[in-house]
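Novice: quick one: sequence plus predicted model below, questions after.
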Amino acid sequence: MQSQHIENPDVILIGSGVMSANLGALLKRLKPELSIQVYEVTAELAQESSHGWNNAGTGHAGICELSYTPHREKDGSVNVANAIKIFEQFEYTKQFWGHAVASGMVDAPREFINPVPHISFVHGQEQVDYLKARHAGLAAHHFFSDMVYSTDPATIGSWSPLLTEERGQIPIAATRMDSGTDVNFGNISRKLLGWLADQPGCGIAASHRVTDLEKKGDRWTVTIKDLVTGKKRTNTAKFVFVGAGGGSLPLLQKAGIPESKGLGGFPIGGQWLVCENPEIVEKHQAKVYGQALEAAPTMAVPHLDTRILDGKKTLLFGPFAAWTTKFLHKEGSYLDLPLSVKPHNLATLVKIGIHNLDLVQYLVQQGTQSMADRMEVLHVFYPGAKAEDWKLIDAGIRVQAIKKTDGEAGIVHYGTEVITDEDRSISALLGASPGASVCVHIVLEVVKLCFPQLLESPEGKARMKELIPIHDVDIKLPENAAYFHETTAKAEAALGLR
């Protein structure tokens, strides 16, 4: 793509993934006169973690993801507060994207979001009892009032035939909600950035690597290398957002802000099994999530997914984790992890590493397992699966942020880290699940923290209400259920989900 350059803009966004795209669009809608420059290291936009094949594409809303509600309480109930929170945060995303379509910012929503039922599936009596308790907790809330629970193999088979084909007599159970989604996060990122590039005072430069960040006075000086010509240039901005996925940690370290001290990163590679056999693909129309297998980290919860990318429907199963030292899938180096080790984070990384030797062993084992081993895991979901119908592909790389405060905690945990300096002139995203799905909620928090003036004026408040109608309403509360249903229906209609 043709690079555009804005000299000394108000905002520089590093990375062209879903976070930078939504932050740039949100800022420009809140204050149209803002000047914004985007730098992306790859030749095309949104090619790393946001790329369609580098993530599961699930619109994470707590509907089917059992890892958000992992345990039963002593009284047998399941605490569903985290699922409710994630559902609400994804609603921010849906409503902003619905506005983007309705207002003409982006078109053809079926190119980036499609309705796909979300199903939780378990087997064995203990897990059947757990899922029944989880359903009871969720269905009591108006977010999940349409969730259906069943232990009947015929019913479950009608929802997803692959789950019951050639399955034995072991007890099974499933929940289903039809309001789930499959999302191409790369496509929506490119659409929003395309809109941004057409706005006055905005520029996007691909094949440009940011090599250094330095604070001078009240502005950041950013050094950028043009990977096509080899030439270097500098630019300055009042605010910098580092949304470079796995590349965020090295840039945050270069910035030298106190908040980066002691911060480390642990990269985890991913792989998927993919099926393109049309006869099998047409039998399955759902995203089916199960429980994490023994010894697997929480991010490796297996799921059998319908994926719709570039208009083509396929099946995806995984993820299978893998050991790597690269921080980026396409533009990373095997030296990324060693070079990220600094005197200020060495002790943190050593301590965390000692307490996570089992995880390292698991990642090495995952990366060296055979196709037969992977098919054995798939058979838990799809007993009739045949190896000749599936192929293995590499996916994206996730870098888990590690802080001193993690102590002896596990490396892999949920949540998205947003690091902001004391004067609120730079923010960096160090992400984990549910990340991309709740991108609008995350970047709105960045706006509130670093651009509060945009939301304080009557004009700013009115614009915000137009962009995300629920932003000032606690839609979790029972008394606001009707408002939630009204606003979500409008957003889903705009997105073609109804």
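Specialist: That came through fine.
Novice: switch to C-alpha atoms for all contacts and neighbour counts from now on
Specialist: Noted.
Novice: how would you label the spatially most central residue of the chain: helix, strand or coil?
Specialist: Using CA atoms, centre = their mean, the residue of the chain that lies closest to the mean C-alpha position is Ala436, 2.7 Å off. Following DSSP: H, G, I helix; E, B strand; the rest coil, Ala436 is assigned to helix.
Novice: quick one, what contacts it?
Specialist: By CA atoms under 8 Å, 6 or more residues apart in numbering, Ala436 lies in contact with 18-19, 50, 185.
Novice: for comparison:
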Amino acid sequence: MRTVNMSNEQTSTDVILIGAGIMSATLGALLKELAPDWKIRVFEKLSKAGEESSNEWNNAGTGHAALCELNYTSEKPDGSIDISKAIKVNEEYQVSKQFWSYLVESKLIRNPQDFIMPLPHMSFVHGEKNVAYLKKRYEAMTANPLFEGMEFSDDPATLKKWIPLMMNERASKEPIAATKIDTGTDVNFGALTRMLFDHLKTKNVEINYKHSVDNMRRANDGSWELKVRNVDSGVVERHKAKFVFIGSGGGSLHLLQKSGIPEGRGIGGFPVSGLFMVCTNPEVAEQHHAKVYGKAPVGAPPMSVPHLDTRYIDNKKSLLFGPFAGFSPKFLKTGSMFDLITSVKPYNVVTMLSAGVKEMGLTKYLIEQVMLSKEKRMEALREFIPNAKSEDWDLVVAGQRVQVIKDTPTGRGTLQFGTEVISAADGSIAALLGASPGASTAVSVMLEVINRCFPQHIKEWEPKLKKMIPSYGVKLLQNPELIHEIHTSTARTLGLAGELQRAK
């Protein structure tokens, strides 16, 4: 039996952030601007920041602004296109860019080109029905100032200029079409996370790596007591905080359950792993310059939308294609094979079983994906690059995502796609669950945490919030002039030449 060494010391602090990913980094950076005197501690079980979901090899690096992602623009029964979700995602991404610009302008982080690059975002479809859908989508979106500058073409000669690698040796006579908008971005969320934590260190934020939060309980005074284990020494420490944020990716669900707050009851999670094909051959990579999203196969879940992306990692250009879904019962890449089974509790078992019955299609899809050979994956890639050579592409295992399962008005055990904030009624603790668009909307999501958990400070903080995020409290869609102003200023500060050209 292993002996647990307990430290007698108990520390008290204002805020504890669990997990050193993009969400904790963003919340820490916001709070340090709003309440510079607050003491903040961070606990991360790995050896450095941004190693799980935020890591650049564990996500596609898309600055999700709904410019190319067809799953945000559904076709209604009457044939019209619903762009309401696309508007919401785009506005949230504008909030992120404003805060990043503030950090750069204030010299709190430097060299924005180290984490964000301008890159055209494109949608690509084939087949008469899909081409008709894409044209209607283009017409609906270009009538909106948020999507100004989008182009549509079904002319092979034009498409060859836009996507030469994808058009080379394309023999099919099937109709094809694409939309292109030059204001898209490739974001290295791993680099951004590390930059933010470097900044937080200079603000006296105590960051503890190789420290795992094993348990937590609410104290009599309403604060939270955390049991934290030093991964190397095994020593268990006790830490107390007035506010706790659980931002540990797939690990958040277990910690939320340990908190015991009623708002977390009835919620379950289903893990899905991602795999990508990666090409680092410069001769191939130089022929493609865009993020190109296709349409998910009929019956496939939203997270399976195929896309071919230019990536910039460590200043090297590569191509990434996927995602291919996989299954592992782990909630984190570095997690346990028992994560899924131990997340099933008496209070969420019916919800989880209901989801299992409802999501047989997803289960079948995941089994088929896991069984794919490399050649089968290459066949999927050749829908995008007809002459793709197997030797140019390697398989990379990306991050684990845990999709939220909960009861909704539409039924028990409904699988949720997106991110979700769960917070206690008294605002003393909050957790972030879910997946895409995740990191792209980190600032907007963390503002939601701040509004929910610190309502007593909002009036006092509002001037600073408006300084950091000029659109704070304003719906961009109702203020086209502000859209233009934000596109201009963020493009200049972040070095996004495509956006600056558009703004003119």
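Specialist: Nice, I can see it. As the structure is a computational prediction, the values presented were derived from the model and not from experiment.
Novice: what does the superposition give as a TM-score?
Specialist: For this chain pair, the superposition-based TM-score is 0.95 by TM-score structural alignment, normalised by the length of the first structure; 487 aligned residues with a CA RMSD of 1.5 Å.
Novice: before we move on, the earlier item: what would the contacts of Ala436 of the first structure look like in JSON lines with secondary structure?
Specialist: Below are those laid out as JSON lines (three-state DSSP):
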{"residue": "Val18", "secondary structure": "helix"}
{"residue": "Met19", "secondary structure": "helix"}
{"residue": "Ser50", "secondary structure": "coil"}
{"residue": "Phe185", "secondary structure": "helix"}
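Novice: check those residues and tell me the two furthest apart.
Specialist: Met19 and Phe185 (9.8 Å; CA to CA).
Novice: related to what we said a few turns ago, the residue nearest to the centre of the first structure corresponds to which position in the second structure?
Specialist: Matched to the second structure by TM-score structural alignment, Ala436 of the first structure sits across from Ala439.
Novice: what do you get for Met371 of the first structure?
Specialist: Per TM-score structural alignment, Met371 of the first structure is aligned with Lys374.
Novice: any idea how far Ala380 of the second structure is from its match?
Specialist: Distance, Lys374 of the second structure to Ala380 of the second structure, by CA to CA, to the nearest Å: 10 Å.
Novice: now Ala398 of the second structure
Specialist: For Ala398 of the second structure, the distance to Ala380 of the second structure (CA to CA) stands at 18 Å.
Novice: for those two, indicate the residue with more neighbours.
Specialist: Applying other CA atoms under 10 Å to Ala398 of the second structure and Ala380 shows that Ala398 carries more neighbours, namely 23 against 16.
Novice: how about the nearest residue to whatever residue of the first structure lines up with that one, chain neighbours excluded?
Specialist: Counting by TM-score structural alignment, Ala398 of the second structure lines up with Ala395 in the first structure. Spatial nearest neighbour of Ala395 of the first structure, excluding adjacent residues (CA to CA, 6 or more residues apart in numbering): Asn54 at 4.3 Å.
Novice: just give me the neighbour total for the one you found.
Specialist: So Asn54 of the first structure, with other CA under 10 Å, has 23 neighbours.
Novice: next: Thr229 of the first structure.
Specialist: Per other CA under 10 Å, the neighbour tally for Thr229 of the first structure reads 9.
Novice: part of a strand, is it?
Specialist: No. Counting by three-state DSSP, Thr229 of the first structure is not part of a strand but coil.
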